[in-house]
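>>> Build me a model from this:
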Amino acid sequence: MKIILVGAGKVGTTVLKYLVEEGHDVTVIDNDHKTLEETINNYDVQGVVGNGASRAIQIEAQAERADMVIATASNDELNILSCLVGKKLGIPYAVARVRNPDYSEQMDFLERELGIDLIVNPELEAAAEILKILRFPSATTIETFSKDRIEIVEMRVRADSVLANKPLKDIRHDLGIKFLICAVERKGEIAIPGGDFIVKPEDKLYVIAEKNDIVQFFKKIGLYKARSRNVMIIGGSKITYYLAKQLLDEKTGVKIIEVDERRAHELSAALPEAAVIVGNGSNQTLLFEEGIEKMDAVVTLTGLDEENIVISLLAEKVKVPKVITKISHFENPDILENIGLETVIAPKSFTAYKILRYIRSLSDADNKVITLYKFFHDKAEAAEFFIEKESKYTGVQLKDLRLKGNTII
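Coordinates of the predicted model:
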């Protein structure tokens, strides 16, 4: 597809990375010459300096040839206007990044009445991912398929685990439940294992099963944790607002620590059932005064990766059952795992996945992609899709399909 991408910030370049990897023809628009030049050099794409909402700039970016405009700038209004201009210039599809909670509550209106085909809110997407983990804290990460009936969860095998040093076929027989270990990461390599594959300590497993069977799986291997009922959130970001709102709706206790007094008052007014504390979340004395060691979960959502990491390490040290760390700039999550932080989220990735899933559904209309989940640093993926039309693959038994290596259905 020919795609115009407006905005070369964190989210924009993450989206761009996936688009280039999948062979799309991308032209990037950004009003910062230096940023644009770096983007062009790093990703070998075309670029236009200027305002993405400008008709003249989009024409210069060859809007008449474009199949889609994706607006990921930091300004919501600019993104919405960029999509409207693109549509007026005849671009068939428009995708906008919109972050403001005021707009998030009227996404259906923006899509229906303004003709924007997809609106993505990175903070709302991140909050939804965190919420899934807090509901089932036994897992490191969770992705759902088949209208939330099927889950794929990530877990690390410890040396004393009942899974260690056993072949998969014996594990399934011993546990007596329906599940599939669909991928294993070991020493930087990933494998799609067969029944004779032997699980080793420190392997990272990706387990897929129905929801109830996932619960039983973790109970039988002794790693089940009840859902988090008391959650401390450090930092008063937009993600904090979305996450706390959903937690409170589920009757979960929420305590927020925010250093900026004005922002703390805003959150307190918007979330009256939450306990909002004005203070520095990296202050250990304050954290212990507020009972960090008694929490079921701690989620670090400040604007600084380093601060989130340090606070999360403290929470791990005092044995908080579930610790979730947000990172924005850190590019090597393996290092965080090695120092004890297993559940790390990067909001920009959730946005990129959602946009990529939408593009794939348009690129292959006969096989509509419903869910797309990338893991192991994007070297592997799980996809759910409908086969809506007859093809050479329909009516064929799975054992007779000629699949690429390291592929499983």
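>>> contacts and neighbour counts: CA atoms only from here.
Noted.
>>> Give me the neighbour count for residue 26.
23 (other C-alpha atoms under 10 Å).
>>> Distance check, the nearest residue to it once chain neighbours are set aside against residue 56.
Of all residues not flanking residue 26 in the chain, residue 3 sits nearest, at 4.8 Å (C-alpha to C-alpha, 6 or more residues apart in numbering). Separation of residue 3 from residue 56 (C-alpha to C-alpha, to the nearest Å) stands at 17 Å.
>>> Looking at these two, which is more packed in?
Neighbours were counted for residue 3 and for residue 56 using other C-alpha under 10 Å; residue 3 has more, 24 against 14.
>>> Show me what the helix or strand containing the more buried one is packed up against.
If you go by DSSP states H and E, residue 3 is part of strand 2-6. On a contact count with 3 or more C-alpha pairs under 8 Å, 6 or more residues apart in numbering; DSSP states H and E, strand 2-6 meets helix 10-21, strand 25-30, strand 68-71.
>>> which parts of the last one are buried?
By neighbour count with 16 or more other C-alpha atoms under 10 Å, strand 68-71 contains the buried residues 68-71.
>>> Relative to residue 285, which of the helices and strands packed on strand 2-6 is closest?
helix 10-21 (33.8 Å; C-alpha to C-alpha).
>>> Check what contacts the closest one and list those residues.
For helix 10-21, the surrounding residues in contact (C-alpha atoms under 8 Å, 6 or more residues apart in numbering) are 5-6, 26, 39, 43, 72-73, 348-349, 351-353, 355-356.
>>> now it against strand 2-6, angle please.
160 degrees (axes from the mean of the first three to the mean of the last three C-alpha atoms, to 10 degrees).
>>> Quick check: buried residues in helix 10-21?
For helix 10-21, by 16+ other C-alpha under 10 Å, it's 10-16, 18-19.
>>> can you check stretch 397-409 too?
Of the residues in stretch 397-409, none is buried (16+ other C-alpha under 10 Å).
>>> Sequence B follows; please return its structure for comparison with A:
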Amino acid sequence: MKILIAGAGEVGFELSKVLSEEHHDVTVLDVRHQGLQRVIENLDVLTVEGNATSPHDLVSAGAKDSDMMVACTSVDEVNIIACMMAKRLGVKSAIARVRNDELSQKDSPITPSELGIDVLIHPEESAAIEIHRLIKRASASDIVPLAEGKMQLVGIRVEKNSAVVNKNLRELAVEYRDNNYRVVAISRRGTTILPNGKSRLMELDHIFVLTKTEGIEKLAKATGHKDERIRQIMIAGGNEVGRILARKLSHDDQNWKIKLIEPDRDTANNLASELRDILVLNGDPTDPNLLATEGIQEMDAFISVTDDEESNIISALMAKHLEVKKTVALVSKSQYVPLSQTIGIDSIVNVKAAATDEIHRNIRQGNLLIVKGLHGINAEIIEVEAGKNCEILNRPLKNVKFPKGMIIGALLSEDDVEIATGDSIIKKGDRVILFVQPQAIPKVEELFHD
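Okay, here's the model as predicted:
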């Protein structure tokens, strides 16, 4: 597929990297020479220096011949105008990253399609939804719901002296035979391991486990996590992510006590008027004295979502030092993500990765249903439908030779959700949950083609 990407920032760079690895024909358009230079030095894609709102520059970048336009610059207006123009120039499909949620609201007087936008991406809402899930599961560092919520991919740290330390997966399968789960990846000191039955779990491994939703509490206990209930929550930052998150938390039936700290007085006043069930304070959310005065030591969860990602990390570390059970920091630089658990933060949420995942899901075509990247892991979770020409239908999985870099985690039929074993058989129409490294994705598409 020929894809034109407007914007060479973090989102554009990561998207270009993933798509070029999947052998798409990618062109990156940006007005900033410095941003393009990073793309030129690291990726095998075409680059054009120009303005995404200029018809001439869009034509120079190949808009007339492109199958898809992805506008992901840092400016909403540029993304909207770029999609409008690209659609007029003949691009078949247009995706725009827009921070302001006004266009996506049901009562909006103008719909995205009327502006030539086929898919509208709102990364701040995606990030808020991810944080909301993490708060509801205190022991998890990552949660990806699958199969309409019947199954979860859970990221969790193996604590020191937990019951699973120094045991291989074959031993654990026998010991926990009554629990329906599968370890699909291990992150160990920055290295991604796709495990087999002989792989052993070590202290402080960050493991990714496919489990039925009802099995998460048993998983947390086995990996050494206590039953941690969240009651009091402090949110640092009342920006778009903080506002959406606070609204979601206040609408839950958990009876949480929530404090939100916002430095801008007008924003704080507006939030106080909108969020009646939340105590909104005007102050610097990175000030240790203010946080101490407002009782950070008494909090069960501390979520830092200000626009200063370094301050988010430092504030979350300080909260962890004060023994807050759950700490979450919002970042935008992908290089901060692998550091999160190494330095003690429970979860890192990358707002730009959320945008990249959402865009990527809409670029993928055919029978690939869900695509989700994972923090600190060089792989992604994919849900794919087995078509009539799927090469591995009606055979036990233990008799199939799979490409390197791919693990089948679960099968979803009309009647059942099943953790995959060697005896599992894929039938036509089944949905298959895979854990795949980037180099193996073309092989996956070959195996599961319609």
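>>> just to revisit the earlier point, measure how the strand holding residue 3 of the first structure sits relative to strand 25-30, angle-wise.
Using the same axes, to 10 degrees: strand 2-6 of the first structure against strand 25-30 is 20 degrees.
>>> how big is the offset of strand 2-6 of the first structure relative to the second structure?
Superposed on the second structure, strand 2-6 of the first structure shows a mean distance of 1.1 Å to its aligned residues (mean C-alpha distance after the TM-score superposition for the first structure).
>>> Return the distance of that strand from the chain's centre.
22 Å (C-alpha atoms, centre = their mean, to the nearest Å).
>>> next one: stretch 356-363 of the first structure
Distance, centroid of stretch 356-363 of the first structure to centroid of chain: 17 Å (C-alpha atoms, centre = their mean).
>>> just stretch 287-295 of the second structure next, same as before
31 Å.
>>> Which part of the first structure matches it?
Aligned by TM-score structural alignment, stretch 287-295 of the second structure falls on residues 283-291 of the first structure.
>>> which residues touch residue 252 of the first structure?
228-231.
>>> measure it to residue 261 of the first structure for me?
24 Å.
>>> Would you map the helices across the stretch 301-409 of the first structure?
With helices called from DSSP state H, counting those that start in this stretch, the stretch 301-409 of the first structure shows them at 305-317, 333-338, 347-363.
>>> JSON lines please, covering those helices and showing distance to residue 243 of the first structure and mean neighbour count.
Converted to JSON lines, those look like this (distance: least, C-alpha to C-alpha, whole Å; neighbours: other C-alpha atoms under 10 Å):
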{"stretch": "helix 305-317", "distance to residue 243 of the first structure": "17", "mean neighbour count": "19"}
{"stretch": "helix 333-338", "distance to residue 243 of the first structure": "23", "mean neighbour count": "13"}
{"stretch": "helix 347-363", "distance to residue 243 of the first structure": "13", "mean neighbour count": "20"}
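>>> between those, which one is nearest to residue 199 of the first structure?
Nearest of these (C-alpha to C-alpha): helix 333-338, 19.2 Å.
>>> Now the closest one on the second structure. Mean distance?
Looks like 3.2 Å for helix 333-338 of the first structure (mean C-alpha distance after the TM-score superposition for the first structure).
>>> tally of neighbours for the aligned partner of residue 326 of the first structure in the second structure?
Using TM-score structural alignment, the equivalent of residue 326 of the first structure in the second structure is residue 330. Neighbours of residue 330 of the second structure under the rule other C-alpha under 10 Å: 29.
>>> Which residue of the second structure lies farthest from its centroid?
For the second structure, the residue at maximal distance from the C-alpha centroid (C-alpha atoms, centre = their mean) is residue 56, at 35.1 Å.
>>> Just confirm that one is within a helix.
Yes. According to DSSP: H, G, I helix; E, B strand; the rest coil, the state of residue 56 of the second structure is that of a helix.
>>> on that earlier part again, of the contacts of residue 252 of the first structure, which is the most crowded?
Neighbour max across those (other C-alpha under 10 Å) = residue 231, 23 neighbours.
>>> And it, what's its match in the second structure?
Checking TM-score structural alignment: residue 231 of the first structure goes with residue 233.
>>> and the residue lying closest to residue 181 of the second structure once chain neighbours are set aside, helix, strand or coil?
Nearest residue to residue 181 of the second structure, sequence neighbours excluded (C-alpha to C-alpha, 6+ apart): residue 211, at 4.3 Å. Local secondary structure at residue 211 of the second structure is given as strand here, using three-state DSSP.
>>> Then the one 10 residues further on?
State at residue 221 of the second structure, reduced to three classes by three-state DSSP: helix.
>>> Tell me the spacing between residue 302 of the second structure and residue 15 of the second structure.
Using C-alpha to C-alpha, which is the criterion applied here, residue 302 of the second structure is 30 Å from residue 15 of the second structure.
>>> contacting residues around the residue most central in space within the first structure?
Centroid-nearest residue in the first structure: residue 350, 3.1 Å away (criterion: C-alpha atoms, centre = their mean). By C-alpha under 8 Å, 6+ apart, the contact list for residue 350 of the first structure reads 122, 125-126.
>>> Tell me which of those residues persist in the second structure.
Counting by both residues aligned by TM-score structural alignment, their matches' C-alpha atoms under 8 Å, the contacts of residue 350 of the first structure that remain in contact in the second structure are 122, 125-126.
>>> Just to check, residue 378 of the second structure is in contact with residue 192?
Yes. Counting by C-alpha atoms under 8 Å, residue 378 of the second structure does reach residue 192; the two are 6.2 Å apart.
>>> tell me the SS of the nearest residue to residue 276 of the first structure once chain neighbours are set aside?
In this structure, residue 276 of the first structure finds its nearest non-sequential neighbour in residue 256, 4.7 Å apart by C-alpha to C-alpha, 6+ apart. With three-state DSSP as the basis, residue 256 of the first structure sits in strand.
>>> For burial, what's the neighbour tally of the counterpart of residue 256 of the first structure in the second structure?
When the second structure is aligned by TM-score structural alignment, residue 256 of the first structure is paired with residue 260. Other residues within reach of residue 260 of the second structure, judged by other C-alpha under 10 Å, total 26.
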